[in-house]
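J.: model this:
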Amino acid sequence: MAADLPATSREILLADTPGGLPGPEDFTITSRPVPRPGPGQVLVRNRYFLVFPGLRTLIGDEADGMPLPRIRSGDTLFGPAVGEVVAAGPGVPLHPGDAVTHLLGWREYALVAVTDCAPLGDLLPDPVAHLSSGSAAYGALTRLTGVRPGDTVFVTGAAGAVGTLAGRIARLLGAGRVVGSTRSPAKAERLRVELGYDAVVVPAAGHGPLDGQLAEAAPDGVDVLVDNVGGEQLTAAVRAARRGARFALVGALSGQLSPSRGGGSSPAEIDTFRLVGQGISLHGYSGQDHPDVGAEWTGRFGDWLRSGEITFPHTRIPGMDRAPQALQGLFEGRHFGTVVVELPPR
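T.: Next up is the predicted model:
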């Protein structure tokens, strides 16, 4: 092991399987020996890792069928991360100092198979931007719904990691009007002022019926839906849809983050008569089904960031110790945009 590397690495483990939404008390931080890379492996010092709602499903009891393994009591959490190679095994094309992305976040040092990490390159001006969820919004809008000039696009959960990018992407693709939803009036104002949403509905007590709000925000109806929430917001979007509307379901946070559910189901009541009568198409978006989207999105995202046509709203949480609280804040809707934990350089 290189002399400048520590003997141990801290990791965040699931201490106990919670009965509902996990809280900071359900996690623990432990130290383990820093491993030595073997053939086909690199040791990566993580600098940033993503805090994402999918952890709720992986920790819950409804994770069957997910593309990622379930997290059980005693397991280290994982997820997208950006880091620097600090040691490489024999025959590996990466070298110390190379910046990479991989899926072993929630730890200071990660032993990663070289086939499971990707060099960052220089397409994006900020390494943290590689942790954006914009590829889901871009893929949904370009592969499932399309955006025609003048379309009205409705983005549910617009203040989240996908939604804060989806509205601007829709505009850049030709949308004439962009409407969002968020349960926070303060976030609604930020969506309008900072991200250019034309109108924002607030599906929360004291703000009026959602159908009425949506009719005012989109008086001509909705042509395209990027749905991150499901539930009552999907129900309302179907009622507001114009003929030939195209719906892309990217997430289902209303059920996924419900304390009374297991994290892997999200029932919604949909008027199927209206789907048929209005010729509405409704598709679920999965990045696995569109492997070409990632590279295309990264190229366009980099160009848009450099030109100032798009921004990357995100919150950086400093320090491993604050990661469990950052996850709780995500579940409670306290953050705006993408949430990442930033680890100090050594």
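J.: rest of the way, CA atoms for contacts and neighbours
T.: Will do.
J.: what's stretch 89-105 in contact with?
T.: For stretch 89-105, the external contacting residues (Cα atoms under 8 Å, 6 or more residues apart in numbering) are 37-42, 46, 48-50, 77-88, 110, 112, 114, 116-121, 130.
J.: let's compare: structure for the following, please.
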Amino acid sequence: MSTTEAPTATSREWRLAARPQGWPTTDDFRFVERDLPPLGPGEVRVRNAYLSVDPYMRGRMDDKPSYVPPYELDKAMEGGAVGRVEASRSDDLAEGDLVLHTLGWRDVAQGAAASFRRIDPVPGVPESAYLHVLGMTGLTAYVGLLDVARMEPGDTVFISGAAGAVGSVAGQIARLKGASRVVGSAGSDAKVDLLTSKYGYDAAFNYKSGDVGALLRDAAPDGIDVYFDNVGGDHLEAALAAFNRGGRAAVCGMISAYNTEEPPAAPRNLSELLKKGLTLKGFTVGFYADRMKDFIAEAGQWLAEGSLVYDETVVDGVDNTLQAFLDMMQGANTGKMLVRVS
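T.: Model (predicted):
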């Protein structure tokens, strides 16, 4: 255990100043610098290297019951982060340890050592990867397909938001697990090209170029067996129409509705559930934390073999975290949206 620490320590951090109404704006946030107290027994101080911004964070900005507590007003916001321990008063973590934690949206994090998980680095894997392809994002794709949607070899799989952090991994896992056809949607022609040229999708379409239902029918003329839903709305309605008998959906996110002020209307064709014997199951990755060990073992091997690839969109500077989040919500990222702290 080390007790060495800098004579002064500060943290630059983002705080929620007001609950957004519809799309968040810069007026809803404050960027502040504050002094950190001396480390107490069992505590560590971490210099963050990368921060994660994710769609679920929009829900935490509202004061509504959900699977995670809402952000508190005028308190430091939270999110996934990876960094190095720079001072420790804990026997469990030493200076220089690489750790994963949820005290993001700031450059320096401090707290009980139990709040930080030490990472044993995989050779050749960058630190940022533990926030996506080898982290919760990758695990989300893995359990969504295999545990929630119960994908089987030979299935036709449709993934919405397919060029995002979760979707880009989910499509590759579907292929690696024996899907007969993998179809994705994305929000630009460039992303559509990336899905088929890099991520192994058999077909993909730009959902902004026409009716989603018609585009999906063209991409999957024999119907779909599994739907990994990151979008909701018209994509969910299109999937219900395209499902074969006994189809299964893993409902991971509904980004199309995150910034609406009124609850969206339900899909107009929910009767497909009855006619086809469909299963729609929502989930959050926290329900499946016990699967992380299996996921890391399998995904680590895929990475080493080069059969699992990824993209990152990296924004520099903790002061640009808010803009990175807003851009991600508008679909500006390819793969995982990250903030490189320094």
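J.: circling back to that earlier point, now the contacts of stretch 89-105 of the first structure: which count as buried?
T.: 37-38, 40-42, 46, 48-50, 77-88, 110, 112, 114, 117, 119-120, 130 (16 or more other Cα atoms under 10 Å).
J.: among the contacts of stretch 89-105 of the first structure, which lie within helices?
T.: Counting by DSSP state H, no part of the contacts of stretch 89-105 of the first structure is found in helices.
J.: check contacts around Pro271 of the first structure.
T.: Residue 271 of the first structure: Asp, not Pro. Applying Cα under 8 Å, 6+ apart, the residues contacting Asp271 of the first structure are Thr235, Val238, Arg239.
J.: in strands, which of the buried ones among the contacts of stretch 89-105 of the first structure fall?
T.: 41-42, 46, 48-50, 81-88, 110, 112, 119 (DSSP state E).
J.: which residue in the first structure aligns with Gln172 of the second structure?
T.: Taking TM-score structural alignment, Gln172 of the second structure has Arg168 as its aligned residue in the first structure.
J.: now the host helix or strand of that match on the second structure. Mean distance?
T.: Using DSSP states H and E, Arg168 of the first structure sits within helix 163-172. Compared with the second structure after the fit, helix 163-172 of the first structure shows a mean deviation of 0.6 Å (mean Cα distance after the TM-score superposition for the first structure).
J.: show me what counts as buried in that helix.
T.: Gly163, Thr164, Leu165, Ala166, Gly167, Arg168, Ile169, Ala170, Arg171.
J.: in CSV: these, plus distance to His283 of the first structure.
T.: As requested, the buried residues of helix 163-172 of the first structure are exported to CSV (distance: Cα to Cα, whole Å):
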residue, distance to His283 of the first structure
Gly163, 17
Thr164, 21
Leu165, 20
Ala166, 17
Gly167, 19
Arg168, 21
Ile169, 19
Ala170, 17
Arg171, 21
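J.: in the second structure, which spans are helices?
T.: Going by DSSP H, the second structure shows helices at 56-60, 136-143, 165-176, 189-197, 212-219, 233-242, 272-276, 292-305, 321-329.
J.: most tightly surrounded among the ones you listed?
T.: helix 165-176 (a mean of 26; mean count of other Cα atoms under 10 Å).
J.: run through who's touching it.
T.: Against helix 165-176 of the second structure from outside (Cα under 8 Å, 6+ apart): 132-133, 137-138, 140-142, 145, 151, 157, 159-162, 181-184, 195, 199-201, 230, 308-310, 334-337.
J.: okay, the equivalent of Gly212 of the first structure over in the second structure and Asp202 of the second structure: tell me how far apart.
T.: Using TM-score structural alignment, the partner of Gly212 of the first structure in the second structure is Ala214. Going from Ala214 of the second structure to Asp202 of the second structure by Cα to Cα, to the nearest Å gives 17 Å.
J.: same check, this time on Leu236 of the second structure
T.: In terms of Cα to Cα, Leu236 of the second structure sits 20 Å off from Asp202 of the second structure.
J.: now swap in Thr313 of the second structure and tell me
T.: 24 Å.
J.: Val143 of the second structure too?
T.: In terms of Cα to Cα, Val143 of the second structure sits 22 Å off from Asp202 of the second structure.
J.: Thr156 of the second structure too?
T.: 10 Å.
J.: neighbour count for these two, which is higher?
T.: Thr156 (25 against 17; other Cα atoms under 10 Å).
J.: matching the more buried one against the first structure, which residue comes up?
T.: Using TM-score structural alignment, Thr156 of the second structure pairs with Thr152 in the first structure.
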